[in-house]
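Asks: Give me a 3D structure for the following:
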Amino acid sequence: MKLTNLLSISVLLLLASCSPKVVTNLIKTYPNPVPADSVRVFELGETVPNTAEAIGRVSVIDPGTATKCRYNEVVHLAQEAVGKAGGNGFAITWHEEPSFWRSSCHQISGLMLYLKDNVVDTLRANPVQYAIDMNFVVARDKKQPERRNPAPANTFEVSLGYGWISSKIYDANNVSLGSKSGLEWKLGYEHIWTSGWGVGMQYSGFKAELPGGDMVLSYLAPEVALRTKFDKWILKCGVGMGLFLYNEP
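Replies: The predicted structure is shown next:
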């Protein structure tokens, strides 16, 4: 049995990673900046003080290739934005957790607050909390309009079928064996960011029975992928270079 290994250098484009996008919409500012760690955070469902004043909105969203976007990290980015505007409170009004099919980042949005005190009196008027409870607050600010039904972020692919080799095959005595059919298979994985670009790994193989043994072709390679989704179709393309194995009797 003769085994021929053809190895080429794997080339994988490195996508530039970046921090989550911070989008602010200010109504007013206060002159004295506040350290981020001094900005009080009100989680979803918590009540803000009665004297809370809304000075704007801030959203922390995934621009497509964000890293460092765990929940505490995106909250800290929002606290920094609030503190720069002179605020000392941040009320979260929207939180999207990482999803297998969408962004791998935590994304949040909420009100930038200026707090005179931390007193909560349920018997007194609380206009900011009322606006939150009545959903008068815009859920989120976006860098750009969100694409409808984005393509899945993670895709696993498995296929098995029957295939043919159109080229003529010759044995060691240079006798043509004709075109050969055989079993074909493919395994693949891709991770796509919201920008449409992503990375993945592909493995495919083909096996045909020949006199004296089996012929097996195998291919394994990383790839750079680009994918976009239409109403009924997903268009995908990818480029990769890797390892090719050829085994014949």
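
Asks: make it CA atoms for all contacts and neighbour counts henceforth
Replies: Noted.

Asks: other SSEs contacting the helix or strand containing residue 247?
Replies: According to DSSP states H and E, residue 247 maps onto strand 243-248. Other helices and strands packing on strand 243-248, by 3 or more CA pairs under 8 Å, 6 or more residues apart in numbering; DSSP states H and E, are strand 2-7, strand 213-229.

Asks: which of those is buried the deepest?
Replies: strand 213-229 (a mean of 18; mean count of other CA atoms under 10 Å).

Asks: Another for comparison:
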Amino acid sequence: MKKLHHIYIISAFLLSSCSPKISSLITKDYQSLKYDEKVVVLGLNEQQPANAEVLGVVKVRDTGFSTKCNYEIALDKAKLEARKVGGNTIKITRHKKPDLWSTCHRLDATILKI
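Replies: This is a model prediction of the structure:
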């Protein structure tokens, strides 16, 4: 029985460690958006609209064991965090591409409501 318990714990750890780590600092939130509502992405070189309300910041990082962490997945994770707090736009503020230290795309983004 104890062996089975250890197998469950190890399996849960391995399954959760394949995803990128998401951390966010939310300063204001609204009602969550539906999972399929569009979230606009503003790139590094695009200006944040003057009328945008800042809801917080989200960071998508590598856990060290992440495997599913291409740019699209990192972007989807950031959009999901935005939807949770009612944000309909994210402004990418930092993008680190895979390198010698990490095979993952790493993003910082500001969550906005326009």
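
Asks: Just the TM-score for the two chains, thanks.
Replies: The TM-score (TM-score structural alignment, normalised by the length of the second structure) is 0.81; 100 aligned residues with a CA RMSD of 1.6 Å.

Asks: about what we covered before: figure out which of the helices and strands packed on strand 243-248 of the first structure is closest to residue 64 of the first structure.
Replies: Set against residue 64 of the first structure and scored by CA to CA, those come closest in strand 213-229, at 12.6 Å.

Asks: Relative to the second structure, which residues correspond to that closest one?
Replies: Under TM-score structural alignment, strand 213-229 of the first structure corresponds to no residues of the second structure.

Asks: elements contacting that strand?
Replies: Packed next to strand 213-229 of the first structure, using 3+ CA pairs under 8 Å, 6+ apart, are strand 176-192, strand 197-210, strand 234-240, strand 243-248.

Asks: Mind doing that once more with 7 Å?
Replies: Packed against strand 213-229 of the first structure, as judged by 3 or more CA pairs under 7 Å, 6 or more residues apart in numbering; DSSP states H and E, are the following elements: strand 197-210, strand 234-240, strand 243-248.

Asks: winner for burial among those strands?
Replies: strand 197-210 (a mean of 19).

Asks: now it and strand 176-192, what's the angle there?
Replies: Per axes from the mean of the first three to the mean of the last three CA atoms, to 10 degrees, the angle that strand 197-210 of the first structure makes with strand 176-192 is 160 degrees.

Asks: Which parts of the second structure are helices?
Replies: 2-16, 71-84 (DSSP state H).

Asks: closest one to residue 105 of the second structure among those helices?
Replies: Proximity to residue 105 of the second structure, assessed across the helices of the second structure by CA to CA, is greatest for helix 71-84 (5.5 Å).

Asks: List the contacts of the closest one.
Replies: If you take CA atoms under 7 Å, 6 or more residues apart in numbering as the criterion, helix 71-84 of the second structure is touched by 32, 33, 39, 58, 60, 88, 105, 107, 111.

Asks: Just the buried residues of these.
Replies: Buried subset of the contacts of helix 71-84 of the second structure (neighbour count, 16 or more other CA atoms under 10 Å): 33, 39, 58, 60, 88, 105, 107, 111.

Asks: Tally up the residues packed near the nearest residue to residue 18 of the second structure once chain neighbours are set aside, please.
Replies: Leaving aside its chain neighbours, residue 18 of the second structure sits nearest to residue 66 (4.2 Å; criterion: CA to CA, 6 or more residues apart in numbering). Counted with other CA atoms under 10 Å, residues neighbouring residue 66 of the second structure total 20.
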